[in-house]
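A.B. asks: how would this look folded up:
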Amino acid sequence: MEVQTVKYPVVRNYIGGQFADNQASRTLDVESPLTGEVISTLPLSGTAELDQAVQAAKAAYPAWSSTPIKERVQIFYRYKALLERDMKALADLVREENGKTYDEARAEVEKAIELTEFACSMPQLIQGEFLEVSKGVEARVERKPLGVVASIAPFNFPNMVPHWTIPNALVLGNTMILKPSEIVPLSAGRIAELLKEAGLPDGVLNIVHGDREIVEAICDHPAIQAVSFVGSTAIAKVVYIRATSHLKRCVALGGAKNHLMVLPDAHPEMTASNVAASMSGCAGQRCMAGSTMVGVGAVDGIVAKIVEEARKIVPGQNLGSVISKAAKERIEKHITEAEAAGAKVLLDGRNTTVPDHEGGYYVGATVIDYVTPNMRIAQEEVFGPVLAIMRTNTLDEALNIENANPYGNAAAVFTSSGSSARYVMDHANAGMIGVNIGVPVPREPFSFGGWNDSKFGACDITGKSSIEFWTQLKKTTTKWNPESRVNWMS
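C.D. replies: Predicted structure coming up:
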């Protein structure tokens, strides 16, 4: 009998600076969505493994939190250089476990480098405050870490999203438990190896692999002070409620339904390329994807150019796979239901296969016109390379559609009119706005975070706003001179 081999060894937890064998009775096959082949096996940890990781993080916390921040950031300067050194290998790993194109996977690692660069600027951002508040009385405010914190990451960005939290939280003096998505667990181990090579002390970062059981245990664990989560809105709500019920800080990012409003005066070529890229980048599997376009007035010519651009997006070449067979089936069902409900499919990506990758999970770029707001495809996050086009007569009607949806991640407008752009900027009910940009993701130091059902909790997960989330204020008032007069302040 031929013994089937897999490319990568069994995935292991990372606890106290060492990879640890996991004796879990439940396991999960790790598939590459590019081919459908099993590339590793993941034991699904339980609460005992989580507690080991928390104890390691607690043991590391006193020394790490008392290390001057100027010294902590030196590790991340070295880490940045290692990310740059291993760029191709890291991108290849993302591509294999997630299904992105190589260029998209490389861009993900480049963003991780930018996030690390921002963390290295922390000494200049948290200098604290000092003031003589009364004669001989001095007040000082400093930011201090929380303790052991946790980060729960999604499948769609196995390298970038962990870097939304790891560099900032650790540079600020916390120790961390990272729980990667069980669907894409491989990149996390390589991140841990590079951080150790850069000099990160053992126990500062720990990784526990698992599924729902570990997420619930993280929310419940009394020694974990804060939890960040990125995933679907349904799960984000559950995590936020459960974590905060245990008196933890929590920021939980959910899904989105982002609307791209296209006006007749929009630049046709720029609009078409932006809209096509927004709906199909990362196979549409990102919470900033422009999955819905709202055409305002006479935009038939622009729609035709969007279809023309979308035809250039070829699965297996410049379009990656979706994450799983179930995802492919769900996306294609959305398309079929919309067509049955009266929408017009202008470009059909169903039943797509890629030569030599027939087992992979591919959906071609799809453009559907004359979608109505009551259709399911107009209401739910598709998370695939699908653009649903709705039609309105006025910008106010388009904004009503955008603002009626329960999410609030992003909205964009394509126009040559400054006043129209300003109107959308002022009236769109979303946390991130684009003008002639289909994916308005802020760059550091500006933070990432939406509104409404796209985010639960205070503060954003990246940028300057994250400093507030990962730290707490210590206020000190001092007086040394007894000769100073005494008043109500002293």
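A.B. asks: Please make it C-alpha for all contacts and neighbour counts, starting now.
C.D. replies: Noted.
A.B. asks: can you tell me the helix or strand for Thr244?
C.D. replies: Following DSSP states H and E, one finds Thr244 within helix 233-245.
A.B. asks: and for comparison, fold this next one:
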Amino acid sequence: MTHAGRDIQAIPLWINGHAFLTMAPDFCDVRDARSGQTRRRTPMCGAREAQAAAEAARGALHDWSATSANRRAALLVALADALAGFAEHFAGLISEETGQDSSSAMAEVDAALMLLRAAGQGSPNAPRTLVAAIVGNQRAPLLGPLRSAVPLLLGGATLIVRPSPQTPSAAFALAELTARSDFPAGVYNILHGNLDVVEALCSLAAVDLLACSGGNELYSDVQAIAARYRTPIIG
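C.D. replies: As a prediction, the model looks like this:
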């Protein structure tokens, strides 16, 4: 099912290199920050979707971590090239969901491009493991996930990214571009949800590490969940 009431489209997940549709028990409204109108809905996922994402990321980990650092960096630069071709589209998504003016939204896209392109000069030192990145920064829906993702991907980790449910569109659109940039399926996955999906991820033995960004309150909540399952967490 691709919508969540009154023909308002639900944002898909991105799992194993393709859009993944699910019928979640609940949805979060994604509103136009300027008009208040509901544009999309974010599915609040749970254990089934977390399992699918973890299986995809775990399945891709061996080959991705064995890929040379130069090749991983080249793929991140290729992602920057793909993003540059859709810069105005991404800026529009950012403006719509955050209320930023067009120049501020484009500045975020430019910063994302710089971060991706800098991967070519980066030093891979992240753990080669499966990481679930919980991102809560609603004001930087593109740059926030990338700040977590780029060093981890460069280091050889595979990712499950949970973007902010209120501003998910740029993160999902970026995942679509990973496929156009020849990223192997399963390396970069998008999973939507609230703290329930964080708990579902922590309960899975396949998830080795949590990365959390986006504010002290979110970090405190995620840290408490991680502690119950003894899942390591980084800020």
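A.B. asks: The helix holding Thr244 of the first structure vs the second structure, mean deviation?
C.D. replies: With mean Cα distance after the TM-score superposition for the first structure, helix 233-245 of the first structure departs from the second structure by a mean of 2.6 Å once superposed.
A.B. asks: In contact with Val239 of the first structure, which residues?
C.D. replies: Applying Cα atoms under 8 Å, 6 or more residues apart in numbering to Val239 of the first structure gives the contacts 215-216, 219, 229, 252.
A.B. asks: Run those residues past the second structure and keep the common ones.
C.D. replies: On the basis of both residues aligned by TM-score structural alignment, their matches' Cα atoms under 8 Å, what survives of those in the second structure is 215, 229.
A.B. asks: My read is that Pro124 of the second structure contacts Val150, right?
C.D. replies: No. Pro124 of the second structure lies out of contact with Val150 (Cα atoms under 8 Å); the separation is 9.9 Å.
A.B. asks: Tell me which of these two has more neighbours.
C.D. replies: Each of Pro124 of the second structure and Val150 has its neighbours counted (other Cα atoms under 10 Å); Val150 has more, 22 against 19.
A.B. asks: List the contacts of Ala50 of the second structure.
C.D. replies: With Cα under 8 Å, 6+ apart, Ala50 of the second structure has these contacts: 191, 197, 200-201.
A.B. asks: ok, it to Ile190 of the second structure distance?
C.D. replies: Ala50 of the second structure sits 10 Å away from Ile190 of the second structure, going by Cα to Cα, to the nearest Å.
A.B. asks: cool, and Ala126 of the second structure?
C.D. replies: On the measure of Cα to Cα, Ala126 of the second structure and Ile190 of the second structure end up 20 Å apart.
A.B. asks: what does Ala206 of the second structure give?
C.D. replies: Applying Cα to Cα to Ala206 of the second structure and Ile190 of the second structure gives a distance of 16 Å.
A.B. asks: distance from the longest helix anywhere in the second structure to the first structure after superposition?
C.D. replies: If you go by DSSP state H, the second structure has its longest helix at helix 47-66. Aligned to the first structure and superposed, helix 47-66 of the second structure gives a mean residue distance of 0.6 Å (mean Cα distance after the TM-score superposition for the first structure).
A.B. asks: what do you get for stretch 70-82 of the second structure?
C.D. replies: Averaged out, stretch 70-82 of the second structure is 1.2 Å away (mean Cα distance after the TM-score superposition for the first structure).
A.B. asks: can you give me the strands for the second structure?
C.D. replies: When assigned using DSSP state E, the strands of the second structure occupy the ranges 13-15, 18-20, 27-31, 38-43, 130-135, 158-162, 188-190, 209-213, 233-234.
A.B. asks: How far away from the center of its chain is the fifth one?
C.D. replies: Which is strand 130-135 of the second structure. Strand 130-135 of the second structure sits 8 Å away from the centroid of its parent chain (Cα atoms, centre = their mean, to the nearest Å).
A.B. asks: what helices or strands is that strand leaning on?
C.D. replies: helix 47-66, helix 143-155, strand 158-162, strand 209-213 (3 or more Cα pairs under 8 Å, 6 or more residues apart in numbering; DSSP states H and E).
A.B. asks: what's the closest of these to Phe183 of the second structure?
C.D. replies: Proximity to Phe183 of the second structure (Cα to Cα) singles out helix 47-66 among these, at 9.4 Å.
A.B. asks: Sort out which residues of that closest one are buried, please.
C.D. replies: 47, 49-61, 64-65 (16 or more other Cα atoms under 10 Å).
A.B. asks: and if you look at stretch 31-44 of the second structure?
C.D. replies: For stretch 31-44 of the second structure, burial by neighbour count (16+ other Cα under 10 Å) applies to 31-33, 40-44.
A.B. asks: Using TSV, lay out the strands of the second structure together with distance to Ala173 of the second structure.
C.D. replies: Below are these laid out as TSV (distance: least, Cα to Cα, whole Å):
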stretch	distance to Ala173 of the second structure
strand 13-15	10
strand 18-20	10
strand 27-31	15
strand 38-43	14
strand 130-135	16
strand 158-162	13
strand 188-190	10
strand 209-213	20
strand 233-234	26
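A.B. asks: nearest to Gln223 of the second structure, of those?
C.D. replies: Across the strands of the second structure, closest to Gln223 of the second structure is strand 233-234 (Cα to Cα), at 6.9 Å.
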